[in-house]
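Q: Below: sequence and its predicted model.
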Amino acid sequence: MTDDMVSFNVHAEAGEARCGTLQINDRSLETPHLFPVVNFYAGGNEGSLFGGGIHRTIKEFMVNHPPVVGEQNYSDLFPGVMTSISSLADYGISEEKLEWYLHNKIREWESFSDYNGVIFADSGGYKILTQGGIQGRDFEKDIDQDKALDIQLALGPDIFVNLDHPIHPDDEFEDRIEKMKQTAVNARLFAERRDEIDGACYLTVHGYYEAMLERSFDLIEEELAEPIPKVFDGVALGSLVPRKDNVEVLVEAVSDCKREMQQRGYEDLPLHVLGISGNAMPLLVALGADSFDSASYLHQAINGKYYVNLFESVPVDEADFDACQCRICNDDFHRARMRDRMEDLYQKDILGSVAAHNLAVQQRELRKFRQLIVDGNEQAVATYLEESVKDQKGFRKFVYKLINERMNPYFEETDTTYA
């Protein structure tokens, strides 16, 4: 770790899966953890909790705003959240409003002053790369590494990450290498300002398989004046969102990234997987991933989708709330909201409750898996993985292979025929 105020301690392991605590100054976060993506500003003003429709409702859950969340406190659904500098201008704001947002750090606004969770500020690399910067109603701002870090510092998060240049599946080889080089240069520029940062610093790497990840790490090491663990507190694996539905790619990327980290002596650093959540999480945790971030809980709710489990969703008007054990579905206030049985309801509040449920389902599975790892029973972990994918043909062969190769052999060789 780069600073005595930042540490990552592993408490339990089962195969490659592990549970730990990320400590940043006076805030701690248990891993594995899912960072729900939150838009703190969303084009609004402080009096409306910075607006943003359903984004506002999510923030009301996060800060426990009773008129919207009811009598129970649901702020514990948000022990750590992800935001992005590129989201600042999502609502076509003016340059004057952007400067106003950046005038105070997030927790310096009264609206967010009681939020004690960990804030991870992404550099917004993908959107900035495609748009060329940040664009509002009356401005266009080019963003480079220094400008990205200036914005992150203005937001005052707990976790920072360098501005990256994500690769795309359609990129030619030369384009991938050039993007990796640009990311490596940004990592160096970021490291040169390390003393300005009061928090954890994560390094972005890119690649779908071993050769790409090896090249990504090599380029970064060549740029840095010091070993990676002397400068960075964690690794963030990017470029996977376009391949999020390809289980084989996700498995190979995370597995090979962990292997590269181990071979280079970085195995003590936490590994964050950018933009991935949902049904892949248990499998990726079993491969050694420590955290994830995603807005899928929110986007699915916007589309009227209610999670039954990590693999299935149904239209919210077909949901069986009695079959769900999450706190949202067992709260009459939110059941009525999701059934649209309250007068004068805003759509943001109906779908906000659905989004909170979707998030609770994902977190429930991570908690369940975390406890199995803590208990140290590898057979129980193997059984959980098997049960979680028994009806998911695309996942089964990867789970069986993982258990046989990374944990105490559990399945007979013939079991792989179920794939």
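A: Yep, that arrived. Numbering: from 1, shown residues only.
Q: okay, CA-based contacts and neighbour counts for the rest of this
A: Will do.
Q: Three-state assignment for residue 30, please.
A: strand (DSSP: H, G, I helix; E, B strand; the rest coil).
Q: residues near it, how many?
A: Using other Cα atoms under 10 Å, residue 30 has 19 neighbouring residues.
Q: Quickly find the element holding the residue most central in space within the chain.
A: For the chain, residue 293 is the residue whose C-alpha lies nearest the centre (Cα atoms, centre = their mean; 1.1 Å). Per DSSP states H and E, residue 293 falls inside strand 291-294.
Q: And here is the other one:
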Amino acid sequence: MRFSIQHRSRECQGRIGCLETAHGKIETPVFMPVGTQASVKAVSPEELEELGAEIILANTYHLYLRPGHDLIGRLGGLHRFMHWNRPILTDSGGFQVYSLARLRTVSPDGVVFQSHIDGSRHFLGPEKAMEIQQALGSDIMMTFDECVPFPAAYDDVLDAVKRTTRWAERCATRKEPGEGALFGIVQGGMFPDLRAMSARELVALGFDGYALGGLSVGEDAETRLAVIQAARPFLPEEKPLYLMGVGTPADLVEAVCLGVDMFDCVMPTRNARNGTLFTSVGRVAIKNARYADDDRPLDPNCSCYTCRHYSRAYLRHLFMARELLAYRLNTIHNLAYYIDLMREIRKAIEAEQMLSFRKWFYQSQEINQKEDA
């Protein structure tokens, strides 16, 4: 993997870059649709390509449990298995194991946990996480880390940071020449000094990129931005920075201004299935009765397949009738919104208008909120 910075904003820390991988180039800042189980829910790889998605995320934990990384490896790797020829980033499974707090036991070697599928017991540690990602053939692999809940005691977070560093070092020793990139994950909860400590220790190990993990676990947006600001000065400017599992469109705009290059979140796809749609004038709750006879496209400023062909009235009908097509059309639009938002952000940075774009973004998002609440 190669990362080059093509333009730095003079207004903020935002920058435009290019990630080059074995499966293609990625323009940054970038949003990565989440394909947890080798599938971005409700849409096909061809539809993702049409939307302009340049990279997707898949999950080590879920693919290890089902169908199994060995099987995927035997069938030619994850790209071939899911018919996606563009880059793939795989999470290490640390966050998923964290979410199983009642079903796991953490030790210096790794984590013993019970499967959420059938209750069977498994072990996942740094070496196993690397083995799985190597079998999948990821373009970007993540180190195995320990995520902590929010709130958490300082000493507990400190212990997790120390384990995360040791595990990251063990992951690094398993990386083979010619494989995909390996990113280190900065932990430290909501404590600025621990975030700085984690960042310094990981940088000393020399990864291809760095991620901020352990966020979007219940903290407010102000706290989240403070964590990014605390860690950013200790991470190398010449390496890509990935904010994991975050977030809302506003989160993306703010984090780009702080120098973040990569994002992923289930929000566009999950909200699509729940009937909440993102538009250029704010969120639309498509189940609301006011859309029952609304013949306008969902977003007149969007050129996605859904907005080109279907009315708000039809989308509401599908959603209220629980027709499967509702999930597909809603997901296509929400992903288009996120991908287009990142495209507009890149244009704003290049034109030295990021702060003006940020102001316009908030003004436009307020238009629809009161009516649709």
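A: It's in. Source: prediction; values computed, not measured.
Q: Mind checking the TM-score on these two?
A: The TM-score (TM-score structural alignment, normalised by the length of structure 2) is 0.82; 342 aligned residues with a Cα RMSD of 2.9 Å.
Q: ok, back up a step: contacts for the strand holding residue 293 of structure 1, please.
A: Applying Cα atoms under 8 Å, 6 or more residues apart in numbering, the contact partners of strand 291-294 of structure 1 are 31-37, 81-82, 270-277, 281.
Q: So which bits of that strand are buried?
A: 291-294 (16 or more other Cα atoms under 10 Å).
Q: counterpart of it in structure 2, which residues?
A: Alignment of strand 291-294 of structure 1 against structure 2: residues 262-265, by TM-score structural alignment.
Q: Which single helix of structure 1 contains the most residues?
A: With secondary structure taken from DSSP state H, structure 1 has its longest helix at helix 347-375.
Q: where does whatever helix or strand comes next after that one sit relative to the chain's centre, distance-wise?
A: Once the chain leaves helix 347-375 of structure 1, the next helix or strand it forms, by DSSP H and E, is helix 378-389. How far helix 378-389 of structure 1 lies from its chain's middle: 23 Å, per Cα atoms, centre = their mean, to the nearest Å.
Q: cool, and stretch 397-409 of structure 1?
A: 25 Å.
Q: again, but for stretch 347-364 of structure 1
A: Mean C-alpha position of stretch 347-364 of structure 1 versus that of the full chain (Cα atoms, centre = their mean) differs by 16 Å.
Q: Against residue 14 of structure 1, how distant is the residue nearest to the centre of structure 1?
A: 23 Å (Cα to Cα, to the nearest Å).
Q: Which position in structure 1 pairs with residue 277 of structure 2?
A: Aligned against structure 1 - with TM-score structural alignment as the criterion - residue 277 of structure 2 pairs with residue 306.
Q: which residues are in contact with the strand or helix carrying its match?
A: Per DSSP H and E: residue 306 of structure 1 is located in strand 305-307. By Cα under 8 Å, 6+ apart, the residues outside strand 305-307 of structure 1 that reach it are 300, 313-316, 319, 354-355, 357-358, 361.
Q: Equivalent analysis for stretch 32-45 of structure 2, please.
A: 53-59, 62-63, 78, 82-84, 262-266, 269, 327-328, 331-332, 335.
Q: From those, list the buried ones, please.
A: 53-59, 62-63, 78, 84, 262-266, 269, 327-328, 331-332, 335.
Q: Residue 324 of structure 2 pairs with which position in structure 1?
A: Checking TM-score structural alignment: residue 324 of structure 2 goes with residue 348.
Q: how many neighbours does the closest residue to its match other than its chain neighbours have?
A: Leaving aside its sequence neighbours, residue 348 of structure 1 sits nearest to residue 54 (Cα to Cα, 6 or more residues apart in numbering; 4.3 Å). Neighbours of residue 54 of structure 1 under the rule other Cα under 10 Å: 24.
Q: where's residue 54 of structure 1 relative to residue 297 of structure 1, distance?
A: 12 Å.
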